[in-house]
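**Student:** Could you look at this predicted model? Sequence included:
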Amino acid sequence: MLSAAPRPFTAEPQVVRLWNGFLNGRVLVGTVLLVLQGLSLTVHNRNAPLLWVICAVYLAFTLFARIAGRRTPPPPQVGWHWLPLIGLDIAVVCLLQLLQPSPMNYAPLLALPILMASALGTLLLAFATTASVTLLLLGWTGWAGRSGMTDLTQQYFQTALTCAGYFLMAYLTHQLAQRLQRERQLAQQNREAAHLQEQVNHLIIHHLDDGVLAIDREGLVHAANPAALLLLDCAAGLRLPFALSATVGNAPLAALVEQTFASGAELTADMDLVHAGRNPLGLHARTWLTSPLDTALPEAAQWCLVFLHDLREMQARLRTEKLAAMGRMSAAVAHEIRNPLAAISQANALLAEELGAPAQQRLSQMIANNAQRLARIAEEVLDIARVQQQLHGAEASALPLDEQVAAIWEEWSDQGPAIGAAGTASERTALVQLQAPQAMVAFDAEHLRRVLVNLLDNAQRFRSSAADGLQLHTGHAAAAPAAGAAPVWLQVWSDGPPLEASVQRHLFEPFFSSQSRSTGLGLYICRELCERYGARLGYQRLARSTARGSVEGNAFTLVFYPTAVLGTPAYRLDTIVV
C-alpha cells in the first residue's frame, strides 16, 4: 500500500515576517564581522586572511539565504534542514573565536542561533541548540584553562552562568513565540467568525420582506436592505450613507427616530409616508437602540435600528388568519346542519307524495331545491377536511398522463349538457389535443380526476357556444439541454371573458368567489391537491388558435415536474386545521 505524501509545510504570515527578520539580522552580523576585520587591519595593523575568508563566506551564505528563502521558512521540527542555518552560525562563531589573534570575544553572537531556534522551532530544537552551545563553551573553557590562559574555576563558573542564561532565554523566547502565535490564531479565528457573522446578518437582512434601517444620531442611514429602500421610495443603487430627512415623505419616520434617541427607549408607531407620484404608504415602524461601547461617554457611537412593516401585508396576513378561522367555524357549522337538512329533505319528500295541488307541488319543489343547495354547500365546506384526510393516506403512483386525461374527459363529457353562467344549458364539447403519449406523472388517479373535473366545470360555465370554446391540451415544456427532462403540463382553456384584477389576486384563496352561489373552495382544493404531489397550478390569460382565429381566453395550467417524489408527505396541507 502506497503511503500518502507528506503535506508541504505552509507558514503563517507572522512566521514569515519573523523569519525575514532573522535573515536580515544574519546579513547584518556578517556585514559587521567584515567591518570589524577591516577596523582590526586599520587600527591594529593585524591581517588574518583566513578570518577574512570566513567572514566573506558567511556573508555570502546569509545573502543567498535571504534572497532564496525569504518566503519559505523551514519547518519547526528538528531536522537536517536547520544545519545550514543554526549549524553554520555556530561553526562561524567557533572558528572566529578559535582563530582570532586579538582578545576579542565572539561568544555573545551565539545568542543569534539560539533565538532563531527558540522563536521558529520547537522547544526540543531550542534546547538542543542551547545544549550544543553549552558544550562548545565548556570545551573552549577547558581548553583555555589547560593552556594556562585563564583561571579555570572562575571561567567555568562564568561559562555555566552564561549557559544557564542561554537556557532561560531559549525557554522564555519559545514560550513568548508560542503565546504570540496562539494570540494571532485566536485573533484570526475571531476575525473569520466576525466576517462570517457579518455575511450571515447581511444575507438575512438582505432577503427579509420587512425593511431594516440603521440610522445614527445625525439622521444618516448607514445600512438599508432592498425592502427598506423600496418602502422609502429610494433608488436600489443609492450610495450609503444618506440623510433620511432628505425626502419630504420620510419626515414622520425621521421624527420617530429623533424621539427614540431623545427618550432612549424603543418606540412603535403606525404612519403614512406620502411620496411624490405615489399613493400614501401605510407603515408599522419599530425602533431599537444599540448599546454604546462606552456608556461613560455622552457622545458614544449609537445607532437606531428601524424595522418597517407594510401595513397592507400585515392586513393580508390578518385576513388570511380570519379566513382560516372562518373556515374552521364554517366546517363546524356545516357538520351540524347536515342532519337537520337530511330530516327536512326526507320530510319534504314524504309530504310531496300527499300534495296534489300544483301550487303546493311548486312550494315543495322549492324546498327540495334549496335543501339540496344547502347540502351541497355543506359538502363543499367539509370537503377541505376530507381532502386533508385523503392526503394523509394517499400515495402517488406513476400515471400515464394522456391516457388518464382521456378517460376523465370521456367520463365528464358523457354527463350531458351543463348549466352555463347565464343559466342556459350548453353542450360539453371541446377541442382535445393530447401530445404527451409517453409522459408518466406522479399523482393519485382520483385526485387528478377531481382536479381536472373542477377545472372543466369552471371553464364550461364561462365558455362561449363555439365548439372549440373549450380546449384541453397536454404537452412537454421546453427545457435547456443541461436541465434534464422537460416538465409535463396539462392545460384547460376557455374563451370566457377576462378575470378582474381583484379576482385574480384572490383566485386560489379559500372562501373567495366572484359568484354569490359558490363557496370559493374548488380552486383552493385543486391547488392543495397539486402541491401535495409536487405539481403547480396557475392561471394566465392566453391566446389560442380557434376556427375564428386567435382568441384570448382563460388558461389554467397544471405543471408536473419530473423531479416529483412518489409518496412524499403532505407537509403543506398538514398545517390546515378544519
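**Tutor:** Perfect, thanks for sending it.
**Student:** only C-alpha atoms for contact and neighbour calcs from this point on.
**Tutor:** Noted.
**Student:** Assign the nearest residue to residue 75 once chain neighbours are set aside to one of the three secondary structure states.
**Tutor:** Once flanking residues are discounted, residue 75 sits nearest to residue 9: 6.3 Å by Cα to Cα, 6 or more residues apart in numbering. Assigned with DSSP: H, G, I helix; E, B strand; the rest coil, residue 9 falls in the coil class.
**Student:** Touching, residue 9 and residue 71? I think so.
**Tutor:** No. Judged on Cα atoms under 8 Å, residue 9 makes no contact with residue 71 at a distance of 11.9 Å.
**Student:** These two: who's more crowded?
**Tutor:** For residue 9 versus residue 71, the count of surrounding residues by other Cα atoms under 10 Å is larger for residue 71: 15 against 11.
**Student:** Relative to residue 74, how far out is the residue lying closest to the more buried one once chain neighbours are set aside?
**Tutor:** Leaving out its chain neighbours, the residue that sits closest to residue 71 by Cα to Cα, 6+ apart is residue 16, at 6.4 Å. Distance, residue 16 to residue 74, by Cα to Cα, to the nearest Å: 10 Å.
**Student:** And residue 330, by the same measure?
**Tutor:** 80 Å.
**Student:** Around residue 374, how many other residues sit close by?
**Tutor:** 16.
**Student:** which SSE is it in?
**Tutor:** According to DSSP states H and E, residue 374 maps onto helix 358-393.
**Student:** Report the buried residues of the helix or strand that that helix is followed by.
**Tutor:** Counting by DSSP H and E, the element after helix 358-393 in chain order, helix or strand, is strand 397-400. For strand 397-400, a neighbour-count test (16 or more other Cα atoms under 10 Å) marks 397, 399-400 as buried.
**Student:** Check it against this one:
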Amino acid sequence: MPNDLMNNISDHLTATRWRTLKLYNIYRLLITLLLLITQGLIVTSGWQHTLIAHLFIDTFSTLVSSYFIFSVIATIFTWQETPDIHLSVPLQIITDIVFIVLLMHAQEGGQGSIGLLLIIAIASASLISDGRLALFYAALASIGMLLAQTYRVWFFAGTAESYTPAVLLSLGCFATAWLAYSLAKRTKESELLASQRGLDVQNMAQINALITHEMQDGVLVVNPDFVIKHYNTQAEKLLGLEAKNWQGDVLNNVSPEINQLLQDWLDETKLTKAYAPSEVASPSFMPNFIKLSTQSRELRLRFLPIADNQKSVNPYSNNNYQGAVIFIEDWSQMQTQAHQVKLAALGRLTANIAHEIRNPLSAISHANQLLQEEEFNPASKRMLQIIADNVQRVDQIIKDVLELNRRDRTNQEPIVLENFILDFYTQFCAVEKIPATCFKLTLINAETTVSFDRRHLNQILWNLCKNGWRHCKKLENSLELSLNLTDKTKAIHIKIEDDGDGVPESIRNHLFEPFFTTEKSGTGLGLYIARELADANGAKLEFEAVDSAISSGSIFTVHINKV
C-alpha cells in the first residue's frame, strides 16, 4: 500500500478518534455536573443517611468534586488535542474507571446505579482505542470492583452474596468491550475501504484530467442545463477562453454557435433514437463544422451524451440524459496536415520528373549553343534563338517546381515584420532597379512578431511585388507595400497594391492555378507558388480587385496570425 494512502488513512482515523473523545468528554462533564448537583441536594436535604453509607459521606462528596474538576481539565486538554491521542485515551479512561469504582464503593458497595457508568466508559474506550486495550479496560474495571468488594467484606463483615452485583457488572463490562470492539473494528474497516476508494477516485480523476489536458482535441463537458463543468487547455485555445475561468458558466455565454448546435443535436437525436434503444450502444458523433465569430479557424464538433446506464438503455431519454461531452477539433489544422502529406508525396514525384527532364534539356541547350557559334542565315539564327528562349523558360519552370517541392520543409522562426519588410524593400528596389518614388512603403509603429519561414516569406513578397511592378503604370506611388494589424482577429495583413489595369473578372478565379498566365514569357507559377508557401506557413493569400470610378488595379493580401 502506498505511503500516501497509509498517511491519509492514519490522519483520518486520528481525526475520528479525537471527535469521538471530544463527545465523550462532553458526556462526562454533564454526568459529573449532574452528580455534583445531586450530591449537593442530598446533603442539604438530609437524605444522605438513606442513600449513601454513613462512613463514606465525606468521601463521596470529595470524589464527586474531584471527578468534576478532572472532567473540566480533561475537556480543555481534549479540545486542544493534547497530549497525543494514544496517550490521552488511556489516561482518561483509566482515571474514569478509578473514580467510578471509588464512587461505587462509597455508595453502599456498588448497590446503586453508578456502576452503569462503567459500561458507558468501557464502550467509549472500545470505540476509540484498539481491541486489546478495550479488554484491558474491562479487566481493570473488574479487578477494581472485586478488590473494592473484597475490602468491604473483609473490613465491614460483608457476605459472599454481595459479590454477585460486582461479578455481573464485570461480565457486562467484558461483553460490552467485546461487542463495542467488534462494531468499532467493522467501522474502521469500512472507513479504510472508503478511504481507499476515495483515493482511487482521486487518482482516476487526476489521470482523466491529465489525459484530457494532453489531448490534441478540445474537450468541453456540460450538464443537462448546458452549464460548463469542465474543459481542457486545448478547448481554451480553440475557443479563446483564456480571459477567465468559464467553469460553472452557461455554454451560451461562451459560444452561442456551439450552444445552438448542441441544442439542435439533442433535439434530433432524442427524436431519432427514442424508438430504437438497441441502436444507441455506440451513438454516432454526428460531426458538425462551424466557424466561430471570434476565431478565424474552422472547427469540427462532435457530441457524445453522458448517461446513467443503470437507469435506461437509451442515453437520450429525458430521465437518463446527464449532459454531453463536446469534442472540438481544429479542422483547418487537420486539413493543413493532410494537405502537407499529399504535397510531400507529390513533391517527390515532381522532383524525379524534373530531374529526368533536366538531363535532356541540358543536352539541348548545349547543342544549341554549339550551333549558334556557326555562321547561319538570319532565319536560322532566329530559330536558334527561339530554341534558347524556350529552353530557358523550361529551365525556369523546373526551378519553380523544385522550389515548390521544398515548401513542406518549413523552418519557421520568430520574425519582426517591420524590420524584415524594410530590409526586403531596400533589397527588392536595388535588384529590380525600381525608383523609390514609384514604390511606396507603409509600416506601423509597433513591433509585430510572426512565426514564419524567412526564406518563404521573402519568396512570397518577391513574387507579389514583382507581379505588381510588372502590371503597374510605373508612376509615383504606383506600387505600394503596406503592413496592417487587426486587433479583433489578432491577424497581421501585408498588402501589395498596384494601379494597373486590374484583372478581368472572367479570369479572376484562375489567378492561383498553376501554369495560368496572360504573358507569353510567364511560367504561370509565381502566384501559385506564393499561395502554396503561404499555406505551408499557416498564412493565407487573397486577391482583391480595385474597381472604382477614379482608380483600378489589384490588391494581394497575406494574412498572418500574430505570435
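**Tutor:** Noted; the coordinates are in hand. Since we're looking at a predicted model, the values are computed, not measured.
**Student:** following the host helix or strand of the residue nearest to residue 71 of the first structure, which helix or strand comes up?
**Tutor:** Under the criterion of DSSP H and E, residue 16 of the first structure resides in helix 13-43. As assigned by DSSP H and E, the chain's next helix or strand after helix 13-43 of the first structure is helix 49-68.
**Student:** in the helix or strand just after that following helix, what counts as buried?
**Tutor:** Using DSSP H and E, the helix or strand that follows helix 49-68 of the first structure in sequence is helix 88-99. Buried residues in helix 88-99 of the first structure, counted by 16+ other Cα under 10 Å: 88-90, 92-94, 96-97.
**Student:** repeat for stretch 187-194 of the second structure
**Tutor:** Buried residues in stretch 187-194 of the second structure, counting neighbours by 16+ other Cα under 10 Å, are found at 188, 191-192.
**Student:** mean deviation of that stretch from the first structure?
**Tutor:** Comparing stretch 187-194 of the second structure with its match in the first structure after superposition yields a mean distance of 3.5 Å (mean Cα distance after the TM-score superposition for the first structure).
**Student:** Identify each of the strands in the stretch 301-450 of the second structure and give its residue range.
**Tutor:** 321-330, 412-416, 439-442, 449-453 (DSSP state E, counting those that start in this stretch).
**Student:** Turn the ones you listed into CSV, columns for distance to residue 286 of the second structure.
**Tutor:** As requested, the strands of the stretch 301-450 of the second structure are exported to CSV (distance: least, Cα to Cα, whole Å):
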stretch, distance to residue 286 of the second structure
strand 321-330, 11
strand 412-416, 36
strand 439-442, 48
strand 449-453, 35
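**Student:** Looking at those strands, which is nearest to residue 27 of the second structure?
**Tutor:** If you check each of those against residue 27 of the second structure by Cα to Cα, strand 321-330 wins as the nearest, at 46.3 Å.
**Student:** so which strand or helix has residue 546 of the second structure?
**Tutor:** Residue 546 of the second structure is located in strand 540-547, with elements delineated by DSSP H and E.
**Student:** Show me what the very next helix or strand once past that strand is packed up against.
**Tutor:** Sequence order places strand 552-561 as the next helix or strand after strand 540-547 of the second structure, per DSSP H and E. Where contact means 3 or more Cα pairs under 8 Å, 6 or more residues apart in numbering; DSSP states H and E, strand 552-561 of the second structure is packed against strand 491-498, strand 540-547.
**Student:** okay, these, which one's buried deepest?
**Tutor:** Of all these, strand 491-498 carries the top mean neighbour count, a mean of 23, counting by mean count of other Cα atoms under 10 Å.
**Student:** Who are the packing partners of that one?
**Tutor:** Packing partners of strand 491-498 of the second structure (3+ Cα pairs under 8 Å, 6+ apart): helix 454-471, strand 479-486, strand 552-561.
**Student:** If we use 6 Å, what do you get?
**Tutor:** strand 479-486, strand 552-561 (3 or more Cα pairs under 6 Å, 6 or more residues apart in numbering; DSSP states H and E).
**Student:** Figure out which of the ones you listed is closest to residue 238 of the second structure.
**Tutor:** Nearest to residue 238 of the second structure among those is strand 552-561 (13.8 Å), distances taken as Cα to Cα.
**Student:** about what we covered before: let me know which of the helices and strands packed on strand 491-498 of the second structure is tucked in deepest.
**Tutor:** strand 552-561 (a mean of 20).
**Student:** Please tell me how far the residue most central in space within the first structure sits from residue 242 of the first structure.
**Tutor:** For the first structure, residue 203 is the residue whose C-alpha lies nearest the centre (Cα atoms, centre = their mean; 6.2 Å). Residue 203 of the first structure is 21 Å from residue 242 of the first structure, where distance means Cα to Cα.
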